[in-house]
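J.: only geometry, no sequence info:
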């Protein structure tokens, strides 16, 4: 077995949820600390000098004043939309028809699916992201491409075949039966292999008939340990469309609940315009919500109620929503979450922002015992941040009165240049 690796620098520790406890007590930035990596896991951490003395055979990589963080976790993405990110000027339904569906048609070609999967993972790891939860397309080949590429990189990821049997082009529709059969076969092939997990994935109620939603609910009941991901209450015109398609439903959430698609392992992307009953039911079952701030502003969806939902006790993750979101960067996503908080009169602390992008998203994905925090026994997925990566950030950082103020400047102005290194499964990439 090779000698252990000792990373030294500033280390971000997660001690509590910064929405439940004072942010600067919940997370700590430890100066001159060290992190020991062995066999892809964190085996020890503590003050750097003590770590050097305790592990004299370890190979040290000194990051100086850089901040060693958990790798970023992007809890809601569409990797097939990589090539159409930042497409101009549409709201959700027109955006899907104009940009998304034509691009997703191309994923019936296994070679194209593999090309985009490789490009996508190159882009996100350059931005310090080590775990993603992705919608694929209706094509099983898109799922195979996603998991094959992630497996080759030893990444911990979640993904699933997107299911749609109406309100989509002919080449992007399956049926209730083929959605069930394909999803079941892909789940059996990939779920639990290496660091891969399958998510049952109806796109959203408008593109699935009640029969297909029922089939997905049946598959989830057969595999309750799997996650189920979908979209909920993203835009007001989408909600009106859902009401016209499901006139018997009490609300948007009821279109899922009535078909067995509401549960603790459910991931509901966006969740902006929730009715009081929906908020209550999501909290009662312990489902997770995923905030996608750059997407919400880019396509004009609305302002997510982070503080109100946190106060009610919801589990919430953070996500880019590539390619409705306008950036692959979780730093930019944190900045957008701050800006939306400001518009709601509830600005977020730097500790809350980085928690959402790490431990918060890990908790949403039920992966918090594996990734999302730097602690003994956790998998060694890391992001090392240079907190003076550009002249603009460096001059602001120099004026900072504490480490949180320093980090906040990088959150608001940083990009991939701030990522000194990304570590996946104990190896730098």
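T.: It's in. From a predicted model like this one, the values you see are computed outputs, not experimental measurements.
J.: C-alpha only now, for contacts and for neighbours.
T.: Will do.
J.: just the helices in the stretch 1-150 of the chain please.
T.: Secondary structure of the stretch 1-150 of the chain by DSSP state H, counting those that start in this stretch: the helices cover 23-26, 48-54, 92-95, 101-105, 110-126, 140-152.
J.: could you dump these to JSON lines with mean neighbour count and distance to residue 350?
T.: Listed next are the helices of the stretch 1-150 of the chain as JSON lines, based on neighbours: other Cα atoms under 10 Å; distance: least, Cα to Cα, whole Å:
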{"stretch": "helix 23-26", "mean neighbour count": "17", "distance to residue 350": "8"}
{"stretch": "helix 48-54", "mean neighbour count": "15", "distance to residue 350": "25"}
{"stretch": "helix 92-95", "mean neighbour count": "15", "distance to residue 350": "30"}
{"stretch": "helix 101-105", "mean neighbour count": "17", "distance to residue 350": "36"}
{"stretch": "helix 110-126", "mean neighbour count": "19", "distance to residue 350": "21"}
{"stretch": "helix 140-152", "mean neighbour count": "22", "distance to residue 350": "30"}
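J.: putting a second one here so we can go through both:
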């Protein structure tokens, strides 16, 4: 197998910058290199040292560009790709007006394949090398997503979205079919190559207690799988949940009562949490997924990043496309910074970048495989041009350190900043 030596600035994490000082959390090589063999990182260090030690390696020099782990999007809806940036609705109306009519089309395998292919082309062009997505109720939508991910060699996660009420008849399954379809897809895809199946009740308003119980039973049978759903995104949604589950202590209890609260749970949004919910989520070590562009676009609210991370919650970062308004994790980091400012907490660039890579990988229980530069890690990499536009270049030129050089790209960067992407060590998008 050919060895590949990739040169440039390198950025990796030795620890969580929310827990320890930035200088202790980050490893930066001004002139660094990553050695890739068999799809994994075999060595990491100074460029001159690795060039001397591995003279036979195929060499790619990215100059002053920054090499990091590829971005990890911890919550997305790939079937909403074609309807991203749809105008002017609150969550429930937005679902009925835009989302559900589009998702009706995914029983057609050709259409599902078309959108899945487009989705991965868009995410790769923005430097995202792993995504965790909701599909639709159609098994064909899950197959299309995983098939397209496999074609590109990506690590990918997804699950059939289960709904048996409060959705159009053409988007409803049943408790039995939700269980049966999900189990069949899990057996087909989970652990196949780099694929991971995620048990996926959309959210408690669109599942009856019987369906939630069936999916809780499936999760109990396959506890190594992740489970993803939505939690406390908007205040009117919470009121709706209370009307549908009058016996529940709170929104989280509508999952907990049916076996859908656990350490491998991914709870999207989690903006308007009650104290008991915060405590229980922390007790079980569940992951909370912050979706900032979606929270602003749909007017949901401000996620308590500072309070939740200080309390020890695992937090991932996500685009939530198409409720989120961008496929770019750079734009997502920028929105997280802006919401943090509104909440009185200025996130450091290291914290933002950690959320988009190692933090999201940790939320997905994959931080031993992806989301960081480290020996033995899968070689999914993004290479960023830190002077990709005139506005960014003129600001970065004044930088006194890495963070001043990187922050303008976080705040103003887009796919033009993505110079190259490597998936399992192979270049898939070169400038």
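T.: Perfect, thanks for sending it. Here the structure is a predicted model, which means the values were calculated and not measured.
J.: what's the TM-score here?
T.: Once the chains are laid over each other, their TM-score by TM-score structural alignment, normalised by the length of structure 1 reads 0.99; 428 aligned residues with a Cα RMSD of 0.5 Å.
J.: quick revisit: between the helices of the stretch 1-150 of structure 1, which one is nearest to residue 35 of structure 1?
T.: helix 48-54 (7.9 Å; Cα to Cα).
J.: the helices of the stretch 1-150 of structure 1: which one's closest to residue 338 of structure 1?
T.: With Cα to Cα, the closest approach to residue 338 of structure 1 among those belongs to helix 23-26: 14.5 Å.
J.: circling back to that earlier point, nearest to residue 8 of structure 1, out of the helices of the stretch 1-150 of structure 1?
T.: Nearest of the helices of the stretch 1-150 of structure 1 (Cα to Cα): helix 48-54, 6.2 Å.
J.: the closest one vs structure 2, average offset?
T.: Mean deviation of helix 48-54 of structure 1 relative to structure 2 after superposition (mean Cα distance after the TM-score superposition for structure 1): 0.4 Å.
J.: what does that helix contact?
T.: Contacting residues not belonging to helix 48-54 of structure 1 are listed as 6, 8, 9, 32, 33, 34, 35, 36, 45, 58 [Cα atoms under 8 Å, 6 or more residues apart in numbering].
J.: quick one: closest of the helices of the stretch 1-150 of structure 1 to residue 358 of structure 1.
T.: The nearest among those, by Cα to Cα, is helix 23-26 at 13.4 Å.
J.: list the contacts of residue 89 of structure 1.
T.: Residue 89 of structure 1 touches residue 299, counting by Cα under 8 Å, 6+ apart.
J.: gap between it and residue 95 of structure 1?
T.: Distance of residue 89 of structure 1 to residue 95 of structure 1, computed by Cα to Cα, to the nearest Å: 8 Å.
J.: re the thing from before, from the contacts of helix 48-54 of structure 1, which two are the most distant?
T.: Greatest spatial distance among those (Cα to Cα): 32 and 58, at 16.6 Å.
J.: rewinding a little: strands - which of the contacts of helix 48-54 of structure 1 land there?
T.: Residues of the contacts of helix 48-54 of structure 1 located in strands (DSSP state E): 6, 8, 9, 32, 33, 34, 35, 36, 45.
J.: wait, the fourth one sits on residue 45?
T.: No: if you go by Cα atoms under 8 Å, residue 32 of structure 1 and residue 45 don't touch, sitting 11.1 Å apart.
J.: thank you, goodbye.
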